[in-house]
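*Asks:* Sequence plus the predicted model coming up.
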Amino acid sequence: MRAVTWQGKRDVRLETVPDPRIEEPTDAVIRVTSTGLCGSDLHLYEVFTPFMTPGDVLGHEPMGIVEEVGADVTGLAPGDRVVVPFQIACGHCWMCTSGLPTQCETTQVTEEGMGAALFGYSRLYGSVPGGQAEYLRVPQAQFGPIKVPAGPPDDRFLYLSDVLPTAWQAVRYAAVPPGGSVAVLGLGPIGDMCCRIALHQGAAQVIGIDLVRERLQRAKARGVEVFDLTGHDSQDDLVEAVKAHTRGRGPDAVIDAVGTEAHGSPLARTQQQAAGLLPKAWAAKLHQKAGTDRLAALYLAIALVRRGGTISLSGVYGGAADPLPLMSLFDKQIQLRMGQANVRRWVDDILPLLTDDDPLGVDGFATHHVPLADAPHAYKMFQHKEDGVVKVVMHP
C-alpha cells in the first residue's frame, strides 16, 4: 500500500510499505477514506525528530471502512464505516473506565514512561504505524473505532478522531462560568474549534488571538472577538488591550492551543534547532533531560487570565526543563488543566451535534482537500501557514 512516511527533519514522502494485517484477535484493518493533517504532526516534522525512525508511517486522524476484524472484535463487521481515535485504548482497564483512555494501562508505553500508545506518533508513543495511508491496522478495535452512519461526507465525522474531542475537552477543562469569557491562543484547527464550541456552549465572550490574517478573519466571521498579535508593540500592550475588553480583569479562562512551537520564543527555538544537529541518540537524551519548549503562548496565557481563573492547555508541550513562573501562577491562584484528549469520553456529547444543522461548521471546516500523493507539499504548506491553510484533509 501507499503511505506517508517520515524520512528526516522536514522530509516526508509517499512510499510503498507492507499492507497491514490482523496480528492480534483484538485487531481490525480498515480501508482509509479520509485522514487529517494535524498540528501535532508538525512537531514530528520539526521538533521531535530524535524520536523518529526513517520509514515511520505518520498520521493519527483517520476514518474509513472496516475490511477485516479479529476473532475477539464483536462490535464491528466488514463494511462498517468508522472513525478511529488517535489514541489506542482497551476500554476495560482502570484508567479507561475512569474516563482516561489516554492513560490506558493496557497500551501504556512504559518503556518510555509515557501514556497510551498513539497512531503515527514516534517511539515515545509506541511506534504504531499511522493513518496517512491506504490501509490501517487498528489495535484494540473492540473499543476504539467509532461507528458512524453511511451517507454524509467524511468531513461530517472525521474530526471525531482528534479535533472535536481535543477542542471539547479543552473547553470543558477551561471551566468557563455561565456568561463568562474565554481567550483562545492560536486559531489553527484546535483553537478555531475551541472558539466554536465555547460559543455553542454559551460563553458570553470568546476572544481569539493569532498572527495569521486568514485565521483571524475566519474566527471573526463566526462571532469571535479577535486580536492580532502583530498589531501590538509588546505582550504587555496586548494584555492591557484584552483586559480593557474584559472589565479590566482579564478573561475568566484562557485556552493555549499553540504549544511547543509558539512564535516569540527565539532562544528555545535555537535550542531545539541545535539539538536537531546532534546524533539522534544524544538529541533524544538531551530532549528528555533538558529539553525546553517555546513557552511564549503559555507565558501569555498566565499574563492574560484573571486572578482565580483557569488555563487549559491543549497545545502539545514536551520539554523536561521548562522554566515556569510559579510565583505568578500561585499568586494569581490560577487553576491549570492539561493533557491529551480522552476521545471516547466525549463522543456521546459531540455526536448529537453532527447533524444536518451542523452547528459547529464541520462540513466546511477543512480549507484544503488533497490526494495522499500531495502530502509532502501539504506538510510544507501547513508548516509555513501558506495559502490560508487551517485544516488539510487527505484522501488515499
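*Replies:* All right, it came through fine.
*Asks:* can we go C-alpha only for contacts and neighbour counts from here?
*Replies:* Will do.
*Asks:* So the residue nearest the centre of the chain versus Val362, what's the distance?
*Replies:* Closest residue to the average C-alpha location of the chain: Ser40 at 5.5 Å, with CA atoms, centre = their mean. Using CA to CA, to the nearest Å, we find Ser40 at a distance of 20 Å from Val362.
*Asks:* Against Phe227, how distant is Leu329?
*Replies:* From Leu329 over to Phe227 (counting by CA to CA), the distance is 24 Å.
*Asks:* about what we covered before: pretty sure the residue nearest to the centre of the chain belongs to a helix, no?
*Replies:* Yes - assigned with DSSP: H, G, I helix; E, B strand; the rest coil, Ser40 falls within a helix.
*Asks:* For Phe48, see how far away it is.
*Replies:* From Ser40 across to Phe48, the span is 10 Å (CA to CA).
*Asks:* Put this next to the previous one:
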Amino acid sequence: MRALRWHGKHDVRCDTVPDPVIEDGRDAIVKVSTCAICGSDLHLFDGLMPTMEHGDILGHEFMGEVVEVGRETRNLKPGDRVVVPFTIVCGECDQCMRGNFSVCERSNRNREKAEKVFGHTTAGLFGYSHLTGGYAGGQAEYVRVPFAERTHIKVPDGLSDERLLFLSDILPTGWQAAVQCEIQPTDTVAIWGAGPVGQMAVRSAVMLGAKQVIVIDRVPERLVMASGGGAIPINFDEESVLDRLKELTNGKGPEKCIDAVGMESHVSRSLDSMYDRVKQAVMLETDRPHVLREMIYVCRPAGTLSIPGVYGGVLDKIPFGAAMNKGLTFRMGQTHVNRWTSDLLRRIEEGQIDPSFVITHTVPLEEGPAMYKTFREKADGCIKVVLKP
C-alpha cells in the first residue's frame, strides 16, 4: 500500500509499505477513504516531538470501510463505515469507565516511556510517536485499528466523508475546549489561534451560548473564516491584543480563554515570543508558550483557561503567581473523543454544524508531502488539507 512516512524534520514521503494485518483478536483493518493533515502533525513535521523513528506512518484523522476483523471483535463487520478516533481506547480500564478516554491505561503499548516522561501513561495515539505507542497512522490506504470494538465511531450512509471525518479529532477537540469553559450567557470567550481546532472552538462556543466570541490570529483567511462563524477577529499584526480585548470587555478581560495554538506559538512579535524562539533554538526549553502567558495575563480573575493546544515538554517563565492569585482554573488535555461523538454526530445529522466548512484543499494521498509544506507555510489560503488515498 501507499502511505505518508516521516523520515526526519521536514521530510515526509509517500512510500510503498506492506499492508497491515490482524495482529490481535481485538483488531480491525480499515480501508481508508479519506484522511487529513492536522496541525498537530506539524509538530512532527518540524521535529519537535521526541521518539519519532524513520519510516513511521503519519496521520490520526481518518475514516473508511472495515475490510477485516479479528475473532474477538464482535460489533464490527466488513463493510461497516467508520470514523476512527485519534485516541486508541480499551473501554474497560478505570479511566475509560470514567470517560477519560485520552488517558486510557491499557492502549499505549509503550507505557513505560510515557510514564518516564509524564509520570503516568497516556492512551495510545495513531501516528504520533513511540511515546504514545508507535502505532501506524491513517495517512495511508489501510490501517490496523487496535481495540477496534471501542476505537471506532460507526457512521451512517448518506452523509459525505467530508462532513463526518472531523469527528476523529478537530470537531470534538474544539467542542471539548469550549465545554471545559463551562460557558455562561454572560461570558466572553477569547480563542487564540484560528486554525482548524480554533475554527471548531469558535462554532462550539457560539452553539454553547457565549455572549461574544473573539479570535486572535494573523492569517487573513483564517480570520475571515472565524468571522463567518460568529467571532470578532483580532489580527495581532495590526493591533494590540491586550488593548482590543480591554475594549471589547469594558476593561474586565474575557472570562474564558482557549489556547488553540500550543507548543509552536507564533501569535506575537513581543519580546517574550522572541525569547521563546531563542530558548528553543538552544534547547533550553522545548515549547513556545507565549499564548499561555498572554492568556494568564488577560483572563478575568476567577476565569478559566482551556488548553486543547498540544504541549510536548518543558516550558519557561510561566507567570504561575499571577494565575494563582487571580484564582484561574486550568483545564486541558488530549480529547476524550468518544465522550462527545454521539452528540456531535446528532448535531451534524440535524444540520446544526457542517464541519466541512474548514476544508480548503483536497488532494490525492500522493500529493501529501507537498501539502505538508503548504499547510505549514499557510500558503495558498490553506487552512485544512484533506487527502484521498
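*Replies:* Perfect, I can see it now. Here the structure is a predicted model, which means the values were calculated and not measured.
*Asks:* Looking at Leu329 and Phe227 of the first structure, which is more packed in?
*Replies:* Remark: of Leu329 of the first structure and Phe227, Phe227 carries more neighbours, 20 against 16, as counted by other CA atoms under 10 Å.
*Asks:* before we move on, the earlier item: could you find the counterpart of the residue nearest to the centre of the first structure in the second structure?
*Replies:* Using TM-score structural alignment as the criterion, Ser40 of the first structure maps onto Ser40 of the second structure.
*Asks:* neighbours around the spatially closest residue to its match that is not a sequence neighbour, how many?
*Replies:* Among residues not flanking Ser40 of the second structure along the chain, Val310 sits closest, at 7.0 Å (CA to CA, 6 or more residues apart in numbering). The local packing of Val310 of the second structure (other CA under 10 Å) involves 19 other residues.
*Asks:* Check Gly75 of the first structure too.
*Replies:* 12.
*Asks:* ok, now which ones touch it?
*Replies:* Residues near Gly75 of the first structure by CA atoms under 8 Å, 6 or more residues apart in numbering: Gln142.
*Asks:* Whatever residue of the second structure lines up with Asp162 of the first structure and His336 of the second structure, how far apart?
*Replies:* Under the alignment by TM-score structural alignment, Asp162 of the first structure pairs with Asp169 in the second structure. Counting by CA to CA, the gap between Asp169 of the second structure and His336 of the second structure amounts to 9 Å.
*Asks:* go on, Ala148 of the second structure?
*Replies:* Distance from Ala148 of the second structure to His336 of the second structure, by CA to CA: 16 Å.
*Asks:* Looking at these two, which is more packed in?
*Replies:* Ala148 (26 against 23).
*Asks:* Counterpart of the more buried one over in the first structure?
*Replies:* Applying TM-score structural alignment, one finds that Ala148 of the second structure aligns to Ala141 in the first structure.
*Asks:* who's in contact with that match?
*Replies:* So Ala141 of the first structure contacts Thr26, Asp27, Ala28, Val73 (CA under 8 Å, 6+ apart).
*Asks:* Just the ones in strands from those residues, please.
*Replies:* If you go by DSSP state E, the contacts of Ala141 of the first structure have Ala28 in strands.
*Asks:* Checking the contacts of Ala141 of the first structure against the second structure: which ones persist?
*Replies:* Among the contacts of Ala141 of the first structure, the contacts conserved in the second structure (both residues aligned by TM-score structural alignment, their matches' CA atoms under 8 Å) are Thr26, Asp27, Ala28, Val73.
*Asks:* How about the contacts made by the last one?
*Replies:* Spelled out, it's Val73 of the first structure. Val73 of the first structure makes contacts with Pro25, Thr26, Asp27, Ala28, Ala141, Gln142, as judged by CA under 8 Å, 6+ apart.
*Asks:* so how far is Val29 of the first structure from the fifth one?
*Replies:* In this case it means Ala141 of the first structure. Distance from Ala141 of the first structure to Val29 of the first structure, counting by CA to CA: 9 Å.
*Asks:* ok, now the last one?
*Replies:* In this structure, Gln142 of the first structure and Val29 of the first structure are separated by 12 Å, where distance is defined by CA to CA.
*Asks:* More neighbours: these two, which one.
*Replies:* Taking other CA under 10 Å, Gln142 of the first structure and Val29 do not tie; Val29 has more neighbours (24 against 21).
*Asks:* Just give me the match in the first structure for Ile359 of the second structure.
*Replies:* By TM-score structural alignment, Ile359 of the second structure lines up with Ala366.
*Asks:* er, Ala201 of the second structure I mean
*Replies:* Using TM-score structural alignment as the criterion, Ala201 of the second structure maps onto Cys194 of the first structure.
*Asks:* Which residue, neighbours along the chain excluded, lies closest to its match?
*Replies:* Going by CA to CA, 6+ apart, Cys194 of the first structure has Ala167 as its nearest residue, at 4.8 Å.
*Asks:* Please verify my assumption that that neighbour contacts Ile197.
*Replies:* Yes - if you go by CA atoms under 8 Å, Ala167 of the first structure and Ile197 touch, sitting 7.4 Å apart.
*Asks:* Pick out whichever of the two has more residues nearby.
*Replies:* Using other CA under 10 Å as the criterion, Ala167 of the first structure and Ile197 rank with Ala167 on top: 25 against 21.
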